[in-house]
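*Asks:* Whatever this is, show me its structure:
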Amino acid sequence: MIHAVAHFVRLGHAGFVCAREGVFGGIDTTLLPPPARAAVRVARLIERPASRVAANRLAAALTRLGPSYVKLGQFLATRPDVVGVGLARDLETLQDKMVPFAQAEAERAVEVALGKPLAELFASFGAPVAAASIAQVHRAAVATDGGRRAVAVKVLRPGVERRFKVDLDAFIFAARTAEKLSAEARRLRLVEVVETLRRTVAIEMDLRFEAAALSEMAENTKDDPDFRVPAVDWDRTARDVLTLEWIEATPLSDRARLEAKGFDLTSLARAVIQTFLRQALRDGFFHADMHPGNLFVDDAGELVAVDFGIMGRLGKKERRFLAEILLGFITRNYQRTAEVHFEAGYVPRHHSVESFAQAIRAIGEPIHNRTAEEISMAKLFALLFEVTGLFDMRTRPELLLLQKTMVVVEGVARSLDPKLDMWTVAEPVVRDWIERNLGPMGRIEDAAEGALEVGRRLLGGAPELLARGAVLAEQIDAITRDGLVLAEQTVAAIGRAHERRNRWTAAALWVIALLLGWLVYLLVR
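*Replies:* Alright, predicted model coming up:
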């Protein structure tokens, strides 16, 4: 009860801040029941006078509420199925920028995390150069035999775990309450959404996971000609501290400096798109926060990515789905595109493949009549998910994260080359993956792997299967000899159910008796 009151207080404060920032002004009250309409009208009475657009109001409210709400907003930007396409687009403008915490706190956190005095770890340790909701980054230097080496040191914000735990508990409480009261909330699985956010934040708060993601990405892309990631300094990395190679490069967002240095912007735009697609299709592991602030170009012309806190993964099935969808739209084979959805199990079998293909054609045909700069793969997938909802396709979080990242990546590429032809750039990567994995050689490899897996299960799992069979035989023999023995909890539950049934039966008999008595009374009168 006390926890519920605390959650109501926190959520009430959040509602007050949203009302002050005018967030409720963007709500269409005609779709709400009368009590909710009245609540919105009351909330608007305390609205702060402002001329800002609704998107900026929401961003301002979430920023005022603190790190947890900023992270919630960024996470919901990847879930248009939950908040709607319009609001998700608004939330994409939310920037994770916070006031830096004190230099002394950062230095003390580094010493505690790494177990050594700061002077033994770094030759110099500068002021923060960037601060976000979970951590901030300092420029430092490490003494080596060849002289000083510049590094970036990411330090977890002190006390952030406690703050996130309190707020996330309130979010869970709100989601459970909503699911109890609303069928739509249950359909959207709001509790699962918040639990996913909780897991994501927990991973982001252990900087060793980000170091591991950097290491994995470096291994995946070591032979790529136009992309690299900073090297991890594992000796100076712990749960609360991450030390990386300092990147001396030009921000991809600084078009003027890129042009002044003579970089080919069209080639860079192609590299951005193809790098992302290689990560998603070839590796099944992609950087899911590729906004311009996280992308740089070094003097060799290579793309360099930073901030690996948010990563996406795609299994073989999802990668095949993505590749065949893209190729289907490129070749206008809508029947095959529809079949892929059914083969992947995303669309229930009771729907018609032909009807689904017709719906996909309605999306694909208009694209082929547009100029190159008007074509958007991200928009295509957004429309596709909208249509698939009509055919009961369940939400796929990994594909939604992929689509959200596509939006960002396309925006970055188009800022470099507004006339970039997405299909032409994407086709070599997509076709290469399909030929390698779904062509004759790919099918032979799949068959070989399948045969090996069957062999391992049959041979390697034989002792386990025999052991399970022996246990099952003993259990059947005991049931035959002694009867079925139920656990105490099961017996108690059956007893409670029986008592409830007896009470209801008795009550029903009393009601029937009273009705009969009343009828007799009426007849006697």
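*Asks:* okay, CA-based contacts and neighbour counts for the rest of this
*Replies:* Noted.
*Asks:* ranges for the helices of the stretch 201-350 of the chain?
*Replies:* 207-220, 255-260, 265-277, 316-331, 334-343 (DSSP state H, counting those that start in this stretch).
*Asks:* typed the wrong thing, it's the stretch 401-525 of the chain
*Replies:* 422-437, 440-455, 462-482, 488-524.
*Asks:* picking that back up, would JSON lines of the helices of the stretch 201-350 of the chain with mean neighbour count and distance to residue 471 be doable?
*Replies:* Below are the helices of the stretch 201-350 of the chain laid out as JSON lines (neighbours: other CA atoms under 10 Å; distance: least, CA to CA, whole Å):
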{"stretch": "helix 207-220", "mean neighbour count": "19", "distance to residue 471": "41"}
{"stretch": "helix 255-260", "mean neighbour count": "13", "distance to residue 471": "69"}
{"stretch": "helix 265-277", "mean neighbour count": "20", "distance to residue 471": "49"}
{"stretch": "helix 316-331", "mean neighbour count": "19", "distance to residue 471": "36"}
{"stretch": "helix 334-343", "mean neighbour count": "20", "distance to residue 471": "37"}
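*Asks:* The structure of the following sequence is requested for comparison with the preceding one:
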Amino acid sequence: MASGLHGLTKTKRRSGDTRARYRRILRFAAWHLAVTWWYELILPRVGLRGLAERTRARRMRHFARRFHSLAVELGGLMIKVGQFMSSRLDVLPPEITAELEGLQDEVPPVAFSAIRELAEQELGAPLEAVFASIDQTPIAAASLGQAHRAQLLPGIAEDTGLGSVVFKVQRPGIDRIVDVDLAALRRVGGWLRRIRIVSARADVPALIKEFSQTSLEEIDYLNEAANSERFAADLADDARVAVPAVVWERTTRRVLTLEDVTAIKITDAAKLAAAGIDPVQVAPVFASVMFDQLFTHGFFHADPHPGNIFVTPAPDSGQGHPWKLTFIDFGMMGEVPVKTRSGLRKLLIAAAARDGRGLVAAISDIGVLVPSADSVKLEQAMTQLFARFGGMGFAELKEVDPREFRDFAMEFGDVVRSLPFQLPENFLLIIRAMSLTSGVCSSLDARFNLWDSVEPYAARLLRDERGNVVRDAASQAWEIAAAAVAMPRRLDALIRKVDEGSLEVANPRLERHMAKLVRLGQRVVAALIFGALLIAGALVRPEDHVLSNVLMICSVLPLLFGLRPPRS
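*Replies:* Alright, predicted model coming up:
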């Protein structure tokens, strides 16, 4: 009876903890969405853009500190979100990335007694009967699991050729935590779906569904072990890459035993230098290896943050450097469908060639741009973007005068926002992998230029696809011929419009400035009417309370008119 009551009390406590965790995540998201909405959307519309800009850095630091504390305390998928943000050195400001960087390493460990209990339950025997020895101090405490060094028993060590291994065990109760976190993310996704600028660009429920599936796969260690072997098979002929072997005899859904491949963390500049390895040389090799996974094999590591990649000193195998990149943690993997892979290859080639038209065509092939979209202006924007900023690395872009970016955004921002972009359902992990890759390369080399890696890789793709190049050339020749045939008819139509006085010439920048002036004039008039009614109401209040109230209530109408958002 006492045992039953104890079990019931424990279940109720867990249920209460679950609800508290769910509510806390939602409160955090709701508050910061509201703050962002107020400062970035409302204040600029009432003439307080300067205030929003002056406080932005401080607000970002405050957000990052609060999220850091939340993620460390709650663990689970919140750590994954923080790790992703900390690796976006190429996009997110340093106020955020610097604060969240520690999340890669500071996840608090679980007591070994809890790890032992779960592992023995999974393996069906005491750990002393399964391993020759186990180090109770973890070598890594991740968001979903914890890793310890161990020695295999002599018989298994002889069969596998391995002695020292890494024994990875799920965090107790992580299944329930992941379920709660996913439920909270679905709720936040529901909020985002109601924001037009978000819903027009992405199917948020579909993206969260994809993330949910990936997260559930990540806590199945049998799935991770199978991914590891598939990844190793894909890159078996690549002397630049190493992958730990799986000890299947000591692996279950919640326990994973792997070859111990611990080496130098890829972003540990001090240890790399001590080993005679130049971090600047590591960056392009890492980028190229990730390109191969995405564009050639179509099966890629979707969580390549610094904690999951080692640089392992090794004899020079003809690659020009005496080290290898060793990947671990294959719980989050992605697959690129054949059609998407073809589009990505075209995109890479177009980017290397600074071909704006080819880039837009590749974006359409991938499914990011709806086929019915009028892409002519986007092609012009991409062509000018390449002409001005093409070939610049992350550090070089930081040195560009911000006014140039503002001028470009003013000229082409409306074009980009007006086009029907969308985020394909299978694209989330691709974006994550490339984002993390870019962040790691930038941390290895502050002046890393992605073009230096893209151009030789794109040239190799072109050599591998000579047949496709010939077909593309033939297709372009056909398009040119068709345009030449249609040219006289188009010229005739143009001359006729000139004769009729119906030719229209659009100047988007002038139109935008005129529209802003009109809106400004309307707001000034609205403000004057609001002030007049409010003052009039205050003046007549001593003599006529009713009229005073009517005037003050009516003053709200021009105020609302002046604060209304501009029409899209």
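*Asks:* what TM-score comes out when they're superposed?
*Replies:* With the length set by TM-score structural alignment, normalised by the length of the first structure, the two chains reach a TM-score of 0.67; 414 aligned residues with a CA RMSD of 4.1 Å.
*Asks:* still on that earlier bit, just put the helices of the stretch 201-350 of the first structure in TSV and tack on distance to residue 504 of the first structure.
*Replies:* Shown next, in TSV, are those (distance: least, CA to CA, whole Å):
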stretch	distance to residue 504 of the first structure
helix 207-220	56
helix 255-260	76
helix 265-277	62
helix 316-331	51
helix 334-343	47
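*Asks:* about what we covered before: which of the helices of the stretch 401-525 of the first structure sits most buried?
*Replies:* Among those, ranked by average contacts under mean count of other CA atoms under 10 Å, first place goes to helix 422-437 (a mean of 17).
*Asks:* Could you find the closest non-adjacent residue to residue 142 of the second structure?
*Replies:* residue 107 (6.0 Å; CA to CA, 6 or more residues apart in numbering).
*Asks:* What's the match for that neighbour in the first structure?
*Replies:* Alignment note (TM-score structural alignment): residue 107 of the second structure maps to residue 98 of the first structure.
*Asks:* Look up how far residue 362 of the first structure lies from its match.
*Replies:* When distance is defined by CA to CA, to the nearest Å, residue 98 of the first structure is 44 Å away from residue 362 of the first structure.
*Asks:* These two: which is more packed in?
*Replies:* residue 98 (17 against 14; other CA atoms under 10 Å).
*Asks:* Wasn't that one part of a strand?
*Replies:* No. Residue 98 of the first structure sits outside any strand when classified using DSSP: H, G, I helix; E, B strand; the rest coil, being coil.
*Asks:* thinking it is in contact with residue 135, fair?
*Replies:* No. Counting by CA atoms under 8 Å, residue 98 of the first structure stays clear of residue 135, with 9.3 Å between them.
*Asks:* residue range for stretch 336-354 of the second structure in the first structure?
*Replies:* On the first structure, the counterpart of stretch 336-354 of the second structure by TM-score structural alignment is residues 314-332.
*Asks:* now the matching stretch: how far from the chain's centre is it?
*Replies:* 20 Å (CA atoms, centre = their mean, to the nearest Å).
*Asks:* swap in stretch 134-153 of the first structure?
*Replies:* From the chain centre to the centre of stretch 134-153 of the first structure is a distance of 31 Å (CA atoms, centre = their mean).
*Asks:* Check which residues of it are buried.
*Replies:* 134-142, 150-153 (16 or more other CA atoms under 10 Å).
*Asks:* just stretch 547-562 of the second structure next, same as before
*Replies:* 548-549, 551-552, 554-556, 558-559, 562.
*Asks:* quick one: contacts of it?
*Replies:* Applying CA atoms under 8 Å, 6 or more residues apart in numbering, the contact partners of stretch 547-562 of the second structure are 522-524, 526-527, 529-531, 533-534, 536-541.
*Asks:* Ok, stretch 217-237 of the second structure next?
*Replies:* Here stretch 217-237 of the second structure makes contact (CA under 8 Å, 6+ apart) with 144, 170, 175, 241-246, 251-256, 297, 299-300, 329-333.
*Asks:* how does it look with 6 Å?
*Replies:* 243, 252-254, 256, 330-332 (CA atoms under 6 Å, 6 or more residues apart in numbering).
*Asks:* Which part of the first structure matches that stretch?
*Replies:* So stretch 217-237 of the second structure is aligned with residues 203-223, judged by TM-score structural alignment.
*Asks:* can you give me the strands in the second structure?
*Replies:* With strands called from DSSP state E, the second structure shows them at 131-134, 140-141, 145-152, 164-170, 241-242, 255-259, 264-265, 299-301, 309-313, 323-327, 333-335.
*Asks:* What's the match for residue 240 of the first structure in the second structure?
*Replies:* Under TM-score structural alignment, residue 240 of the first structure pairs with residue 254 in the second structure.
*Asks:* What is the burial count for the residue lying closest to residue 237 of the first structure once chain neighbours are set aside?
*Replies:* Residue nearest to residue 237 of the first structure in three dimensions, not counting chain neighbours: residue 243, with 5.5 Å by CA to CA, 6+ apart. Under the neighbour criterion other CA under 10 Å, residue 243 of the first structure is assigned a count of 25.
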